[in-house]
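> give me a model of this one.
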Amino acid sequence: MRRAPLRTTLAAAAVAVAVALLAGCTGATASTSSDDATPSSGGELVHAVPALADGWQQQQSNNWYKSQVWTQLVETLVYVDDEGTVYPWLADSWSESDDGLTYTFQIHPGVTFSDGSALTADVVAHNLDVLGLGDVDKGISRSPMIPLEYEKATATGDLTVEVQLSGPNEGFLASLGFFAAGMLSEATLDLPLEEQAQLENVAGTGPFVLESQTPGQKITLVRRDDYDWASSAFSHTGPAYLERIVFIAVDEDASRLGALESGQVDSIHYVQPTEEERLADAGWNVIHAPYFGTPINLVLRPQADIVDDVRVRQAIQVGIDRQELVDTVYNSSWKAATSAVQQASPGWVDLSDELAYDPDAATALLEEAGWTTVGDDGIRVKDGERLSLTAYTSPNLNTTSQLLELIAQQLAQIGIDLQIRQTDATSYSEVFSASATQLIPTANTFLDIATLKQYWGSSATNQFLLPSGAADTAEWDALLSQVAQTAPGTQERADAAAAVQEAAIEDAYTVPLIDNYQVYVTSPDVHDVTTNAVGRPYFYDTWKSS
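The predicted structure follows:
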């Protein structure tokens, strides 16, 4: 049996996160950061986010905004920090069978849900089955973060759970630390989908509970005074320091920033990159939370018109000047992407040479693909058809409009016309799922690079919409499976991860652009906001200077 590594206390990473708006709240005024390193208990944090959409069933809570509320209410079996270390949390320990097919978890004793019920092995097993298999009768889909190899969980004792996989997947343990793989009470799980989706029915084990809400506008959480089972990844034990957290939805970037600077809120999520240096110079806490996952990238669909030719996709790959994107849209805190995954991710390999800006090579690729004629407007033509592509913005990435506008200028220099279409939270998913969509930006998070199998595998999410049964697809799936079957930290895993990244770049299924961060800005009197490996904030250790 391979045992879980034991690691004790880690000082919580200071990452500022909090944004809050007014509407009946008392916001903190900005002040000089305290030199007193001793946290104080009490106070209210007002945190502003761009949106607070409805739909709180766990598998529906996987977005940047709702997740900031969710992480205060619901906890996971393990915690993965921003260096990739896996810590015990609701599971005190675990073991893995030598064949990688069985995991056994010992559950922390004495944990209770906010509805007063106990966390037992039976409840954990039920949660894991809903996450790994879904609940067909209730219309609940399985979690895309849990490996497809998941078969079942069984309570083998009051606090012992055994999980069976159909095949080895070394990303399974880390996937249990994903914020939307949390443990919910039996009463919550027993509700129909539409009632699970109501926030007032969510009973988790977290250090805060729901006090009140105005749906879509404001959510107030209050501290649980009986909380006492924090992971050793955090810097204290017992109840949270903050008495309350107020989340407020403020959709416009300028309005959120104005609320912060006027003292109406304590912290905000998302600020335009052009504002970051000014805010830092003025004494605000500007936190760039790196995360494991893919960079901001353009997904190219090999079945879509024109980009079905790999040479066109490769021309786009080297026809984009990533450093100009950084210099124009961002600032020196941001970096050009150097691979198909972010540099912060374990398993990253440097492919910056393959991504180097080379318009001459791009031109040669397009001419090899038959786009040899250039019209009076500078756009290439083949068989009477202009080399015109359509790209869509993403509502989940607040700089994609500016990025695409600059990319359109760059691609025009090699004879590609890029038309930009807007999407919103309603239309994005439909556009992203369409095989005819040629280019669309995205950025994915994961706690282990093996999760790329869930994102990119043809039998899973199949983000590139590769045709099932094709020889190239089978080779691609085999590369992803090799990553999942190798242990983190081994040379085998490093080699397998490198092979996947190299193939993704060579086939130009993805065009990496910018290594992404979650940016939070807080007033100077807000301290010790912790973010995990996927940039989500935890306010358990957070406190405010008096």
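> when you work out contacts or count neighbours from here on, use the C-alpha atoms and nothing else.
Noted.
> can you get me the start-to-end distance on stretch 164-171?
Stretch 164-171 has an end-to-end distance of 14 Å (CA to CA, to the nearest Å).
> same check on stretch 78-92?
Stretch 78-92 has an end-to-end distance of 9 Å (criterion: CA to CA).
> check the offset of it from the chain's centre.
Offset of stretch 78-92 from its chain centre (CA atoms, centre = their mean, to the nearest Å): 16 Å.
> do stretch 129-145 as well
The mean C-alpha position of stretch 129-145 is separated from the chain mean by 20 Å, CA atoms, centre = their mean.
> residues of it that come out buried?
By 16 or more other CA atoms under 10 Å, the buried positions in stretch 129-145 come out as Asp129, Val130, Leu131, Gly132, Leu133, Gly134, Asp135, Ile140, Arg142, Ser143, Pro144, Met145.
> what are the contacting residues of it?
Here stretch 129-145 makes contact (CA atoms under 8 Å, 6 or more residues apart in numbering) with 59, 146-148, 150-153, 175, 178, 181, 192-193, 446, 451, 454-455, 460-461.
> let's see 7 Å
Residues outside stretch 129-145 that contact it (CA atoms under 7 Å, 6 or more residues apart in numbering): Gln59, Ile146, Tyr150, Lys152, Ala153, Ser175, Ala181, Pro192, Leu193, Thr451, Gln454.
> can you select the buried ones among these for me in PyMOL?
If you want just the buried ones from the contacts of stretch 129-145 in PyMOL, going by 16+ other CA under 10 Å, the selection is:
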select buried, resi 59+146+150+152+153+175+181+193+451+454
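> second chain to compare with the first, below:
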Amino acid sequence: MAHQFHIGIATLLATALLAPAASAQQPKTGGTITIALTEEPDTLDPQRTSTQVASMILRYAGDTLVQKDPEGQIIAGLASSWTVSNDGLTYTFKLKPGVKFHNGAALDAAAVKASIERAIDPNLKSPITAGYFDQLASVTTPDKNTVVIKLKKPSALFLENLADSRASIVHASSAKSVGNQFGRAPVLSGPWMISKWDSGTQITLKRNPNYNWGPAYVHKGPAYLEQLTFRVIPDSATQISAFKANDVQALTTVPPNDVASLESARNATLNKSLRTGVGLFLEFNTTKAPFNDVRVRKAINMLVNKDALVKVVLKDLGVPACGPLSPSLWGYWKNACSYAPEYDVTAAKALLSQAGWKPGPGNTLQKDGKPFEFTLYTAPIDTWTQSAQLVQAMLQQAGIKMNIQQYEFGTLLEKTKAGEDQAHFMGYTYPNADIVYLWFHSDNDKTGLNLSHYKNATLDQLIDRSRTTTNSSTRMSTYQAIQQHIIDQALWAPLWINENYSAVRPNLKGVKVSFDGSLILNDAYLESK
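Prediction:
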């Protein structure tokens, strides 16, 4: 099927993954592991969340119609097989029989239909999942194990989007009965069940003893580990200390400062991949001064020395970002860095002068008697904080005062969606280039992730074309045009793309590592002493 041809390309571009060493010991059922989280998710309702941390947890609690194997290829999930019509509009999924939700209800065709209908309900205002079905024409259920999805237009990304954990099938009746509380303990069908959420502290998942429908790359039957505890530890130094003390058995993100020491130690197995996304970018609210002027936005891009950020903040464990996509994503434009504005303080000052910003007392830039001063909204993440301080110093040398205001990540997201800020830091991880729809299409202003609040019909048309054409070369050229437009309008000042390092304790065996660096724990178990 043509839709599957592009899936594995990002894998070829990504940094090689280092899998934990195998153990001769037989897997043992039981035990608890603790996994460190830098921030708390907004919700664990797959159809309401917009955060990557929620997506990561949902990998262990949810199931999708199709999945990706560790190499990034689309394989069977809840659907044992599927066919696609010649015109690319009709997808027929045959479901695995006997699948149950965590509450014991049957996960059959009717349940899948109800889940999809909830995802597209305009009252739900789903920030991500609704976009996966934006071309939906109908969902029908010829029998209890068959789901037929018809689209209005072909979608080259439909199967790939269905493999995202935020497309997990939810028990729609439970969601309706408990309302907003569903996000605290969603009823799904995965190998673990969300049993408790202590706000600001930890989220506990219990083993699903009835799980018997996992993907082909894991053992048949329930997971071995009895409990997964996701502990919220914003401070990276505290995470490392907890890991070394064996209070935490897995780190989803190893800070750059600690990679070398963990690599040389014998108490960790590290896994590495280039982030499938942009680790940090400064995003402008294009509706508010002074960033409603494209010349000012371009000037900020030229005033930031990205190479210095990569060296100081990432310890050279990453690359400068040049646009909205990462080299690890299919669709990345290889000439983005040569096309994007370069670090050039003189050219930046000339642009600012054209925009009316002239040197005043103390070399502070002024316009109409007012100094160039703005507030950057950010989250208390170590690499973000350090980057903010460096960017602040770079802009200050050019006569711009940047204040820094930190918010917990969920609050940051709410404020930026509402357009309260002038500019903010943000980052993303996403499996494909369709992130441009979520971040830049007019449909996603206020309700989705169009946090620059930029609306442009030409850009919308390009994004729509990228989502509906199935021709590989046309899609690639369209993604190039999209990246050029975003760079031309300087909607972001892209900063860096980090190498993702995760770490597990040596006694945690059987861990597999996915193409995107995520940990697959279905086969994981704790080695006996």
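> could you get me the TM-score between them?
For this chain pair, the superposition-based TM-score is 0.87 by TM-score structural alignment, normalised by the length of structure 2; 512 aligned residues with a CA RMSD of 3.1 Å.
> circling back to that earlier point, would you reformat the contacts of stretch 129-145 of structure 1 as CSV and include distance to Ala4 of structure 1?
Formatted as CSV, the contacts of stretch 129-145 of structure 1 follow (distance: CA to CA, whole Å):
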residue, distance to Ala4 of structure 1
Gln59, 27
Ile146, 19
Tyr150, 19
Lys152, 21
Ala153, 19
Ser175, 15
Ala181, 19
Pro192, 36
Leu193, 35
Thr451, 20
Gln454, 24
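> list the helices and strands the helix ranked longest in structure 1 packs on?
When structure 1 is parsed with DSSP state H, its longest helix is helix 491-506. Applying 3 or more CA pairs under 7 Å, 6 or more residues apart in numbering; DSSP states H and E, one finds that helix 491-506 of structure 1 contacts helix 471-484.
> can you name every helix or strand that the helix it packs on contacts?
So helix 471-484 of structure 1, by 3+ CA pairs under 7 Å, 6+ apart, packs with helix 452-456, helix 491-506.
> structure 2: which residue goes with Glu252 of structure 1?
Taking TM-score structural alignment, the alignment pairs Glu252 of structure 1 with Asp235 from structure 2.
> skip the chain neighbours and tell me the closest residue to the residue nearest in space to the middle of structure 1.
Centroid check for structure 1 by CA atoms, centre = their mean gives Thr445 as the closest residue, at 3.6 Å. With sequence-adjacent residues excluded and distances taken as CA to CA, 6 or more residues apart in numbering, Thr445 of structure 1 is closest to Gly293, at 4.0 Å.
> the one you found reaches Ala450, doesn't it?
No: here Gly293 of structure 1 lies out of contact with Ala450, judged by CA atoms under 7 Å, at a distance of 10.6 Å.
> so which of the buried residues of stretch 129-145 of structure 1 is the closest to Pro239 of structure 1?
The closest of these to Pro239 of structure 1 turns out to be Leu131 (CA to CA; 28.0 Å).
> need the three-state assignment for the closest one.
helix (DSSP: H, G, I helix; E, B strand; the rest coil).
> ok, now how distant is it from Leu189 of structure 1?
11 Å.
> tell me where the stretch 251-400 of structure 1 has helices.
Ranges of helices within the stretch 251-400 of structure 1 are 253-261, 273-281, 310-318, 322-329, 359-368, 400-412, based on DSSP state H, counting those that start in this stretch.
> what's the fifth one aligned against in structure 2?
If I follow you right, that is helix 359-368 of structure 1. Taking TM-score structural alignment, helix 359-368 of structure 1 hits residues 345-354 over in structure 2.
> give the buried residues for that stretch.
Val345, Ala347, Ala348, Lys349, Leu351, Leu352, Ser353.
> next up, the contacts around the first one.
Residues in contact with Val345 of structure 2 (CA under 7 Å, 6+ apart) are Met302, Leu303.
> what of the fifth one?
Listed by CA under 7 Å, 6+ apart, the contact partners of Leu351 of structure 2 are Arg295, Ala299.
> aligned partner of Glu243 of structure 1 in structure 2?
Correspondence of Glu243 of structure 1 to structure 2, assessed by TM-score structural alignment: Glu226.
> counterpart of the residue nearest to Thr445 of structure 1 in structure 2?
Aligned counterpart of Gly293 of structure 1 in structure 2: Gly277 (TM-score structural alignment).
> same thing with Glu502 of structure 1?
Under the alignment (TM-score structural alignment), Glu502 of structure 1 pairs with Gln484 in structure 2.
> that match: neighbouring residues, count only.
19 (other CA atoms under 10 Å).
> now it: how far from Pro431 of structure 2?
Using CA to CA, Gln484 of structure 2 is found at 21 Å from Pro431 of structure 2.
> got a list of what the closest residue to Thr253 of structure 2 other than its chain neighbours touches?
Excluding the flanking residues, the one nearest Thr253 of structure 2 by CA to CA, 6+ apart is Ser502, at 5.0 Å. Contact analysis of Ser502 of structure 2 by CA under 7 Å, 6+ apart lists Leu251, Thr252, Thr253, Val254, Leu270, Asn271, Lys272.
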